[in-house]
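heads up, no residue letters with this:
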């Protein structure tokens, strides 16, 4: 499931293949951008902001003032692939939403949940909370935002990107478990500083991993403490792991917990 670590890694791959290079051709395979053509422009940078990915494109000519950013959000199914020109795509062509080519590389965005061109991406994403994977992550601001509504459940607060950007459903379950906190507890009952610190550590540790892990184990069945383990035994106390729904900004989302380890 794409979360902040997944998007950070995707940006790193795209940066390696595109940054500093000129686009020789572009194809936007969605109706709203079907006539857009960015060929001849340089890729200035590729960066992530929480779960959002930005490919910054330079001006069409010096002084034109028409620099743009390709903004994408993976949602549930999206992925970016980057490879040498001529290599076979790893997904069907009908799933491609955008194709960006340079002289030697090709980047393809498949099943992207959001795809748009933005003239001022930083303003468009200004609503996001501090990015957990940013070098200048503002810990105190994240704590302040999370604590602004003390009656909200911590499970909902962790998933609200306006408060702190990067945590998704997987990390939310794992963070609550590792802090020994039931996700239904209110924010006002939780020590937010250690929860924010743990969130950053977990995302940072996984930002370039091919297989996400919160346990330190890399075997397919050993990577998570509770997420996706409904009905299985808690790795610490052997209590049955439970799964339920908790209301969040994007609607009800599944969450996993141990009723003994989390209080």
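Yep, that arrived. Note that the structure is a prediction, hence the values are computed from the model and not measured.

only C-alpha atoms from now on, for both contacts and neighbour counts.
Will do.

dump the residue contacts of the residue lying closest to residue 17 once chain neighbours are set aside.
Leaving aside its chain neighbours, residue 17 sits nearest to residue 105 (6.0 Å; criterion: Cα to Cα, 6 or more residues apart in numbering). By Cα atoms under 8 Å, 6 or more residues apart in numbering, the contact set of residue 105 is 17, 18, 82, 83, 84, 85.

give the buried residues for whatever helix or strand the first one lives in.
If I follow you right, that is residue 17. In this assignment (DSSP states H and E), residue 17 forms part of helix 4-18. For helix 4-18, a neighbour-count test (16 or more other Cα atoms under 10 Å) marks 4-15, 17-18 as buried.

measure stretch 42-53 end to end?
Using Cα to Cα, to the nearest Å, the span of stretch 42-53 from its first residue to its last is 17 Å.

what comes into contact with that stretch?
Outside stretch 42-53, the residues that touch it by Cα under 8 Å, 6+ apart are 2-4, 7-8, 11-12, 14-15, 18-23, 54-59, 71-74, 128, 131-134, 161, 165-167.

what residues are up against the residue lying closest to residue 112 once chain neighbours are set aside?
In space, and not counting its chain neighbours, residue 112 is closest to residue 78: 4.3 Å by Cα to Cα, 6+ apart. Residue 78 sits next to 2, 109, 110, 111, 112, 113 when contact means Cα under 8 Å, 6+ apart.

show me which of those is closest to residue 28.
Nearest to residue 28 among the contacts of residue 78: residue 109, at 9.6 Å, using Cα to Cα.

secondary structure class for the nearest residue to the closest one once chain neighbours are set aside?
Counting by Cα to Cα, 6+ apart, residue 109 lies nearest to residue 80, which is 4.4 Å off, once chain neighbours are set aside. Secondary structure, DSSP: H, G, I helix; E, B strand; the rest coil: residue 80 is strand.

residues contacting residue 80?
Residue 80 touches 10, 14, 107, 108, 109, 110, counting by Cα under 8 Å, 6+ apart.

hang on, the earlier thing: identify the farthest-apart pair in the contacts of residue 105.
Taking Cα to Cα, no two of the contacts of residue 105 sit farther apart than 18 and 85, at 12.1 Å.

okay, the buried residues of helix 4-18 in CSV with distance to residue 218 next?
Shown next, in CSV, are the buried residues of helix 4-18 (distance: Cα to Cα, whole Å):
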residue, distance to residue 218
4, 19
5, 16
6, 16
7, 20
8, 20
9, 18
10, 20
11, 23
12, 22
13, 22
14, 25
15, 27
17, 28
18, 30
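
now do the contacts for residue 238.
With Cα under 8 Å, 6+ apart, residue 238 has no contacts at all.

just name the closest of the contacts of residue 80 to residue 263, please.
residue 10 (36.0 Å).

distance of the nearest residue to the closest one once chain neighbours are set aside relative to residue 39?
Closest residue to residue 10 apart from its sequence neighbours, by Cα to Cα, 6+ apart: residue 80 at 6.4 Å. Residue 80 is 19 Å from residue 39, where distance means Cα to Cα.

and here's the other structure:
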């Protein structure tokens, strides 16, 4: 499923293939995109930049035109050399961008819209996105403050909130909580500042290892499966996600899965490695009782 790392890699590949080139072909199944193309053609424009912002992918054209797409659960961008056979059928094509060398195809992308810089700032969710762990300007301090603004919510739900931290989805949410030994059902007010900092450091580290690029400049799409463990066995690449009923790789307990939040998103965790926080002791009247916290780190 597309999360921030997938979109980042797609944007990087599209940028290598398209940036600085002139659009020679544009086809779309979206009426709004087609109407813009009819009135102010996309063909003949220069593609200036392709970037990711969380789970959104933005293609910037000359003349202040920006194509914004969101993959949701099933969409994907592919890049082909002109004349190369597509790996998906024509019926799945939603947007086609071509230059003299490549064709970029958006397959089954459910959200696609043109903006100008002004309308993007005023009429889209993108300016409200939280800090993105894959961007050079990622601010863990800003992200921590945004998390703290949701004290009564369960931490896994907060990590999915794109206005708190951009790019995390179900996989990274579950994996980050496991790596840090924190229950995904702990409420934000139950976590210490150090624990929140550890979650953010883990999110930044795990997402970045999934976008490493050893290529020397060619148009190469990352095809490896998402991983959060440094192992050579492809079947052991994740700690808990998708492993309900299997043994925890750390302690041997059985991995559990529960639907969480109003959207009923799947959350995987180890009940032994990730216990719920111990309730804070309430002091007896007239006594001064220290609060004991269990330290959990990545």
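That came in fine, so what should we check first? Every value quoted in this text rests on a predicted model; they were computed, and no experiment measured them.

TM value for the aligned chains?
With the length set by TM-score structural alignment, normalised by the length of structure 1, the two chains reach a TM-score of 0.94; 254 aligned residues with a Cα RMSD of 1.2 Å.

filter the contacts of stretch 42-53 of structure 1 down to the ones in helices?
Those of these mapping onto helices are 4, 7, 8, 11, 12, 14, 15, 18, per DSSP state H.

can you name the residues that contact the third one?
Meaning residue 8 of structure 1. By Cα under 8 Å, 6+ apart, residue 8 of structure 1 lies in contact with 47, 48, 53, 133, 207, 208.

one more pass at 10 Å, please.
For residue 8 of structure 1, the contacting residues are 2, 46-53, 133-134, 166, 203-204, 206-208, by Cα atoms under 10 Å, 6 or more residues apart in numbering.

swap in the fifth one?
If a contact means Cα under 10 Å, 6+ apart, then residue 12 of structure 1 has 18, 19, 46, 47, 48, 207, 208 as its contacts.

counterpart of it in structure 2?
Counting by TM-score structural alignment, residue 12 of structure 1 corresponds to residue 12 in structure 2.

circling back to that earlier point, buried subset of the contacts of residue 78 of structure 1 as a ChimeraX selection?
Selecting only the buried entries of the contacts of residue 78 of structure 1 in ChimeraX, with 16+ other Cα under 10 Å as the criterion:
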select :2,109,110,111,112
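
skip the chain neighbours and tell me the closest residue to residue 204 of structure 1.
Nearest one to residue 204 of structure 1, counting by Cα to Cα, 6+ apart, is residue 133 at 6.3 Å.

what's the neighbour count on that neighbour?
Neighbours of residue 133 of structure 1 under the rule other Cα atoms under 10 Å: 21.

what ranges does the stretch 151-263 of structure 1 have for its strands?
Under the criterion DSSP state E, counting those that start in this stretch, the stretch 151-263 of structure 1 contains strands at 242-248, 251-257.

and the ones you listed, which is most packed in?
strand 251-257 (a mean of 18; mean count of other Cα atoms under 10 Å).

and the gap between the residue nearest to residue 36 of structure 2 when sequence neighbours are not counted and residue 50 of structure 2?
Excluding the flanking residues, the one nearest residue 36 of structure 2 by Cα to Cα, 6+ apart is residue 114, at 7.7 Å. Distance of residue 114 of structure 2 to residue 50 of structure 2, given as Cα to Cα: 14 Å.

touching both of those two, which residues are there?
With Cα under 10 Å, 6+ apart, residue 114 of structure 2 and residue 50 have common neighbours 58, 59, 60, 66, 67, 68.

can I get those residues in JSON lines with distance to residue 196 of structure 2?
What follows is these, written out as JSON lines (distance: Cα to Cα, whole Å):
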{"residue": "58", "distance to residue 196 of structure 2": "30"}
{"residue": "59", "distance to residue 196 of structure 2": "33"}
{"residue": "60", "distance to residue 196 of structure 2": "35"}
{"residue": "66", "distance to residue 196 of structure 2": "35"}
{"residue": "67", "distance to residue 196 of structure 2": "35"}
{"residue": "68", "distance to residue 196 of structure 2": "31"}
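
ok, so of those, who is nearest residue 35 of structure 2?
residue 67 (13.3 Å).

check the contacts of residue 80 of structure 1 and tell me the two furthest apart.
14 and 110 (13.7 Å).

and for those two, which residues touch both?
80, 81.

just the buried positions in the longest helix seen in structure 2, please.
The helix that spans the most residues within structure 2, counting by DSSP H, is helix 193-209. When burial is assessed from 16+ other Cα under 10 Å, helix 193-209 of structure 2 yields the following buried residues: 195-204, 206-209.

mind giving me the packing neighbours of it?
helix 4-18, helix 140-148, helix 155-160, helix 170-179 (3 or more Cα pairs under 10 Å, 6 or more residues apart in numbering; DSSP states H and E).

how far away from the center of its chain is that helix?
For helix 193-209 of structure 2, the gap between its own C-alpha mean and the chain's C-alpha mean amounts to 14 Å (Cα atoms, centre = their mean, to the nearest Å).

swap in stretch 93-101 of structure 1?
The chain centroid and the centroid of stretch 93-101 of structure 1 are separated by 20 Å under Cα atoms, centre = their mean.

what range in structure 2 matches it?
Aligning stretch 93-101 of structure 1 against structure 2 (TM-score structural alignment) gives residues 90-98.

that older thread, kindly present the contacts of residue 12 of structure 1 as TSV, with separate columns for distance to residue 31 of structure 1.
Formatted as TSV, the contacts of residue 12 of structure 1 follow (distance: Cα to Cα, whole Å):
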residue	distance to residue 31 of structure 1
18	24
19	26
46	24
47	25
48	25
207	33
208	33
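
quick check, residue 32 of structure 1 in contact with residue 116.
Yes: the pair residue 32 of structure 1 and residue 116 qualifies as a contact (Cα atoms under 10 Å) at a distance of 8.3 Å.

aligned to the residue nearest to residue 109 of structure 1, what sits in structure 2?
In structure 2, the residue matched to residue 80 of structure 1 (TM-score structural alignment) is residue 77.

quick check: that match vs residue 112 of structure 2, distance?
12 Å.

what's the answer for residue 73 of structure 2, then?
14 Å.

residue in structure 2 matching residue 219 of structure 1?
Aligned partner of residue 219 of structure 1 by TM-score structural alignment: residue 233.

report how many residues lie close to its match.
8.

for it, give its distance to residue 142 of structure 2.
For residue 233 of structure 2, the distance to residue 142 of structure 2 equals 36 Å [Cα to Cα].

could you do residue 235 of structure 2 as well?
Applying Cα to Cα to residue 235 of structure 2 and residue 142 of structure 2 gives a distance of 35 Å.
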